[in-house]
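Engineer: starting from these lines, generate the structure:
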Amino acid sequence: MKNTFINSDDIRHDFSVAMSEMYQKEVPLYGDLIELVTEVNTEVLNKQPEIRQQLEHTGEIDRLNMERHGAIRLGTAAELSMMRRLFAVMGMHPVGYYDLAPAAVPVHSTAFRAIDSQSLNNSPFRVFTSLLRLDLIGDEALKQEAIAALNNRNIFTDNVVSLIEHFEEQGGLTADDARQFVKEALETFRWHDKTPVSKALYQRLLSQHGLIADVVGFKGPHINHLTPRTLDIDAVQAGMQAKGIPPKAIIEGPPRRECPILLRQTSFKALEEAVSFKNSEGGYETGHHTARFGEIEQRGVALTPKGRELYDKMLSQARKQLGVTPNADNAAKYYQILESAFDAFPDDYQTLHDEGLAYFYYQASDSSADMSSADSELGVNASSCSSTGSISKQAMADLIEQGMIRVEPIVYEDFLPVSAAGIFQSNLQDTKQSSYEGNSNQQEFENALGARVHDELELYQAIQAQSLKACLMRLNSHA
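Structural biologist: Sure, this is the predicted structure:
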């Protein structure tokens, strides 16, 4: 009898739920954060029906409350390669390459996530995964000690490796194997308060960079934050203060807008947690570590290369004008400068669409079923509205103006290097503003990964093109 395999989307969903439950137990303040985000989202949906309708049209409404992204930091190429294989069981693929070294964080990263709209709506769980760049540690002796410490650890259970191999051999997991996989995979991300390194080595690593200490100093890549998605990050930021949850000073990313773009992020400050460091007698001595926190994100429309170029230019302009890294002391001034810099960035979806600044779904509206009277006037025929997904710009503009086609924003599923660095720095209590020397090296990262990373812009372009083709086929069927 042929085995019945569990869909990878379902395994990913079950794992994300288990991860969230574990993290709430480990960091109770994260549970308070989820409650606050749920309150804010409910209020937005009740007061702004147009946002509810948009989320219904794009299929995001059901995923909103289960949306999470996490972040982990790995130490070796072998760890990254096996992590890729682990995430593949859950239908998660490496998307994008992020070099954080220029922002004084010695890692390069990718995001593991689903890559098609339906799978994302089934379970939008993502994990921002960073690989420590040991080549950026200037102290050669310390670098060798770090390498030795990392080579002495094994972050995966034997059972999870066996299940990964089983998945690869047979092309899926049965229900029993899937349940066991979730249980075993969770162990890789669990917090361990007993460290495999001495307090002296930890302090030396910490003096280099807080993230280096966080990676090298522990048994495994504990999940260092989980992130619910909010529809109003400014309300959550204010709500954290009101509830006694200490927020970071700056919301990272673009300013508040009528039509959100890309990604805005904030977090509560990292917790100081008691840990036990290994000593030379085989026992432990007490200490503390600060790294784990709770993050919140507000996602907007994905931008095209043209839109990203404009975004990067305006963000750079704002930061250059401020002259220093945004922080608690200059937050109000920074927000004012940022909003002013982004005045030239269109803030309505139609203009973003017409100027080719963002990606959109094309959907045949409810009124498109009766097209007979509009056919000749709008040119909705086999030549202008082909099943291959091509249409003249003028015909498209006419159909949108007549309400036959609606455009809905494709949500940005990925990350922003400057924002990620800002979150990392604020929660590692690292005040260094210098950048690491050394070239960005995507090829080296992909060699360690054992695969190419997907280009996120190509994925958005493909989703947009697929939606256009499906939309035109539907219009043709009514023509």
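Engineer: hey, let's count contacts and neighbours off CA atoms from now on
Structural biologist: Will do.
Engineer: contacts for stretch 397-405?
Structural biologist: Around stretch 397-405, the neighbours that count as contacts under Cα atoms under 8 Å, 6 or more residues apart in numbering are 362-368, 378, 406-407, 471.
Engineer: for comparison, sequence B:
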Amino acid sequence: MNTPGFVSPDEIRTRFSRAMSDMYKDEVPLYGTLMELVSQTNQQVLTSNKTVADYLNRTGEIERLDMERHGAIRVGTPEELATIARLFAVMGMQPVGYYDLTTAGVPVHSTAFRAVHEKSLQASPFRVFTSLLRLDLIDNQELRHLVQTILKKRQIFTPKALKLIEKFEANGALDSEDAEDFIQQALETFRWHREATVTAEEYKRLHDQHRLIADVVAFKGPHINHLTPRTLDIDQIQLGMPDKGITPKAVIEGPPRRECPILLRQTSFKALQETVAFTDQNNNACGSHTARFGEIEQRGAALTPKGRALYDTLLNAARDELGEFPNEANAERYSALLEQHFKEFPDNYADLRKQGLVYFRYFPSPLGIASRSNAYRPNSREELIAQGHIQYEPLVYEDFLPVSAAGIFQSNLGDESQNHYAGSSNQEEFEKDLGCKVINELTLYADTQRRSLLECSTILVVPPLV
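Structural biologist: Predicted coordinates for the structure are as follows:
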């Protein structure tokens, strides 16, 4: 909304992500060190790799590279999930995708709140991966009742934040003063509190059931458990972390290194052990809790349904051949298996486009614009591309991967947290708790691709392209 006197959701999101980053640097100084390493690595890539630099400049990605980061939170109740959705709506963020992590032994299901239109993403790509604890998977009835009792007592939003959300919903926007107040009030939901809301014995019971359950239930709110900068070379980051005193996880999650990156590759440093005070310790911080960590991501091309099916097939084949959860002991073998199986996935953009494996953004070339007045102009998309009148670049993948997310969670929760749950994917129940349907991310990529083709049609004065 661009109503005079009001601040657009894109601008609120941009300001909030900066404030969140500043807060997390204060809370987790090692994150600041990680950001420095990412910045140095990105500059090295831009200086040494003209192809990457040209691509980023052509697509405008260079303008948002330093803004690229996502956060992750975990909420405990349907009411918290529904209200966090209202909070993110103030920032123009909608729930995209459904992720079931129970198959990897993590008792949550999730969505990602983000902007959905390419122009809004260009303004600020900030995303928050948001997970809801699945109480139905706690088979100990007594413990489940304890969790419900604890969560029922807490309020994770400040009174003023709730009032500003209501004001936004009534007016459709916030003015500058309210927007700044909203950012500061919303930050309180994501702030770390060393004071737990449970006794040491209760914490142990929650922790023994699953570390993540303790993290969700035992504190005043869903503290941000990591923020994630975007790198142009995650392998270089993985190698460079130890020199900065940072211990990386053993395996980079996602596809192997490629000439044409696809989807999402992620790594992280191990979760920090932080002092906490339980309610029976007179506010003396003599307990400990491990949950918050640093994560880094390298984003590649968004895959079509056909491309995603091929990706899943190859990934599953590599993991099946490995025969166990990827970890430090088998990291080298797992990497070799990924490289071997992903040789079946084309690694140049011409083939990726021809085979319909990747979504692309199309735009008129200078030649195409200059040729608009010629008597002969090709009309089909393929003719226009062949004649050099239209160029294309892959759409950046803006979302997440369930297997990768679970791998990040598990590496920071510990191998002993690899529980097995009888529960199954339950998107319908998640959407009921959320209060709305989640958006299919593939539809969004297809819409962006289609809009780019229609814009080419308009500029080049040719019939609509599909």
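Engineer: where does the TM-score land?
Structural biologist: Once superposed, chain against chain, the TM-score is 0.96 (TM-score structural alignment, normalised by the length of the second structure); 461 aligned residues with a Cα RMSD of 1.5 Å.
Engineer: need the contacts of stretch 397-405 of the first structure in CSV with distance to Glu184 of the first structure, secondary structure and neighbour count, can you?
Structural biologist: Below are the contacts of stretch 397-405 of the first structure laid out as CSV (distance: Cα to Cα, whole Å; DSSP: H, G, I helix; E, B strand; the rest coil; neighbours: other Cα atoms under 10 Å):
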residue, distance to Glu184 of the first structure, secondary structure, neighbour count
Tyr362, 41, strand, 24
Gln363, 42, strand, 23
Ala364, 45, strand, 23
Ser365, 46, coil, 16
Asp366, 47, helix, 11
Ser367, 50, helix, 11
Ser368, 50, helix, 19
Leu378, 58, helix, 17
Arg406, 45, strand, 19
Val407, 43, strand, 22
Cys471, 43, helix, 22
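Engineer: and Ser477 of the first structure, how far from Val453 of the first structure?
Structural biologist: As for Ser477 of the first structure, its distance to Val453 of the first structure is 38 Å (criterion: Cα to Cα, to the nearest Å).
Engineer: between those two, who's got more neighbours?
Structural biologist: Per other Cα atoms under 10 Å, whichever of Ser477 of the first structure and Val453 has more neighbours is Val453, with 19 against 11.
Engineer: I'd assumed Met92 was in contact with that one.
Structural biologist: No - Val453 of the first structure lies out of contact with Met92 (Cα atoms under 8 Å); the separation is 11.5 Å.
Engineer: OK, contacts around Val396 of the second structure?
Structural biologist: By Cα under 8 Å, 6+ apart, the neighbours of Val396 of the second structure are 263, 299-302.
Engineer: between the residues you listed, which is nearest Asp178 of the second structure?
Structural biologist: The shortest approach to Asp178 of the second structure among those belongs to Arg299, at 34.0 Å (Cα to Cα).
Engineer: name all residues that make contact with the counterpart of that closest one in the first structure.
Structural biologist: Using TM-score structural alignment, the equivalent of Arg299 of the second structure in the first structure is Arg299. Residues in contact with Arg299 of the first structure (Cα under 8 Å, 6+ apart) are 229-231, 260-264, 411-413.
Engineer: quick one: buried ones out of those residues?
Structural biologist: For those, a burial check counting by 16 or more other Cα atoms under 10 Å picks out 229-231, 260-264, 411-413.
Engineer: for the first structure, what spans make up the strands?
Structural biologist: Ranges of strands within the first structure are 68-74, 93-99, 107-113, 126-132, 225-228, 263-268, 272-278, 284-290, 294-299, 360-364, 405-409, based on DSSP state E.
Engineer: closest one to Leu457 of the first structure among those strands?
Structural biologist: Set against Leu457 of the first structure and scored by Cα to Cα, the strands of the first structure come closest in strand 93-99, at 8.9 Å.
Engineer: neighbours of the closest residue to Ala317 of the second structure other than its chain neighbours, how many?
Structural biologist: Nearest non-adjacent residue to Ala317 of the second structure, counting by Cα to Cα, 6 or more residues apart in numbering: His341, 7.2 Å away. The number of residues packed near His341 of the second structure is 17, by other Cα under 10 Å.
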